[in-house]
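> One predicted model, sequence on top.
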Amino acid sequence: MKKQEYSMGLMFTKEMSQVLLIKKNHGPKSVIGRWNGIGGHLEDGETPQECQVREYEEETGVKTELSDWAQFTKLQGNDFIVHCFWGNKTYAVLHARTTTNEQVEIVNTNQHIFNIPLAPNLKWFIPFLMDRTTHNHLCIVLAKYLKDDTLDLYPTTTI
């Protein structure tokens, strides 16, 4: 059976002080009613990065470019793959609006972000991406030595 593929992206402001999240009302049980990154399922013939650009525009009304997104990890389960991206383009955060039946909101990335119901992975994705001193080095080390097929970490470039 072919695994269903998804993209999920976290778009931060340039200073990394805010991130755009969406309150999920459908999907896996672990994310319903929680704040998650913007994303959705890959369509036929679409790359994960193309999916991220399309989903971000559909769910926020803001057009981004392929170059605005860098993949930082890929999560895999028995029947799914989630390609995880990040970016830091202030315009893409501040001009976003709710365009579907799922609310989008700009959230401050200070310690209070953990007082809202986050999708489980965001509890480590957000601090990991915000820590610029260790992020790139850790990605390279883990990508080189991690032998677990369920989690791939990619070195990222500064956007």
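Right, received. Where do you want to start? Residues are numbered from 1 along each chain as shown.

> rest of the way, CA atoms for contacts and neighbours
Noted.

> roughly how far apart are Asn108 and Leu21?
Asn108 sits 10 Å away from Leu21, going by CA to CA, to the nearest Å.

> Mind giving me the packing neighbours of the longest helix along the chain?
In the chain, taking DSSP state H as the definition, the longest helix is helix 48-60. Secondary-structure packing of helix 48-60 (3 or more CA pairs under 8 Å, 6 or more residues apart in numbering; DSSP states H and E): strand 4-12, strand 38-41, strand 80-88.

> try this one side by side with the last:
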Amino acid sequence: MEAQKKEFSGEYVLGLMLSPDMTKVVLLMKDRPASLAGMLNGVGGHVEAGETPVQAMVREFEEEAEVHTLEGDWHAFATKVGPGFRLTCFFSVHEAYNKVRTMTSEPVAVYERELLHGQPVLPEIFELLAMVDRQVPITASA
């Protein structure tokens, strides 16, 4: 139990970048920590000293997916607080979603949302995507 507390201590960010039509999402395949290895998750990581969560989100997305974004591209929509940790979740609807590249040992890719069921996706990602859907206005085509 003590090792698990150390695994998730500090402040973190998690970002979901979606295609403009909301049908695709950028996820990465976790290889660490051990409790998340082999699971698809959003892009994110630690908030460093002196950073705000949104600054960390911009930095993490560029470091892990090689896509430069701006603070205004990210919208905080959920926060999870647990013993010794805080996770701020962001989303971005961005035309550069298809320009992501793997920059670390954790592969980053674009996934069709309708095909995510049956994939090794962290269950919380489905709830987070549903929360994003409730926040993004739907525009009807004429």
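It's in. Keep in mind the model is a prediction, meaning the values are calculated, not measured.

> re the thing from before, between Asn108 and Leu21 of the first structure, which has more neighbouring residues?
Leu21 (23 against 15; other CA atoms under 10 Å).

> That one -> the second structure?
Residue correspondence to the second structure (TM-score structural alignment): Leu21 of the first structure is matched to Leu27.

> Could you check how far the residue nearest to its match when sequence neighbours are not counted is from Glu2 of the second structure?
Distances taken as CA to CA, 6 or more residues apart in numbering place Gly42 nearest to Leu27 of the second structure, at 4.8 Å, with adjacent residues excluded. According to CA to CA, Gly42 of the second structure stands 25 Å off from Glu2 of the second structure.

> of the two, who's got more company?
For the pair Gly42 of the second structure and Glu2, the greater number of neighbours falls to Gly42 (25 against 6), based on other CA under 10 Å.

> pretty sure Glu7 of the second structure is in contact with Gly45, am I right?
No. Between Glu7 of the second structure and Gly45 there is no contact under CA atoms under 8 Å: 12.0 Å.

> Between the two, tell me which one has more neighbours.
Using other CA under 10 Å, the more surrounded residue of Glu7 of the second structure and Gly45 is Gly45, with 19 against 14.

> Which position in the first structure pairs with that one?
Per TM-score structural alignment, Gly45 of the second structure is aligned with Gly40.

> Might you report the residue contacts of its match?
Gly40 of the first structure is in contact with Tyr6, Ser7, Met8, Cys51, Gln52, Glu55, counting by CA atoms under 8 Å, 6 or more residues apart in numbering.
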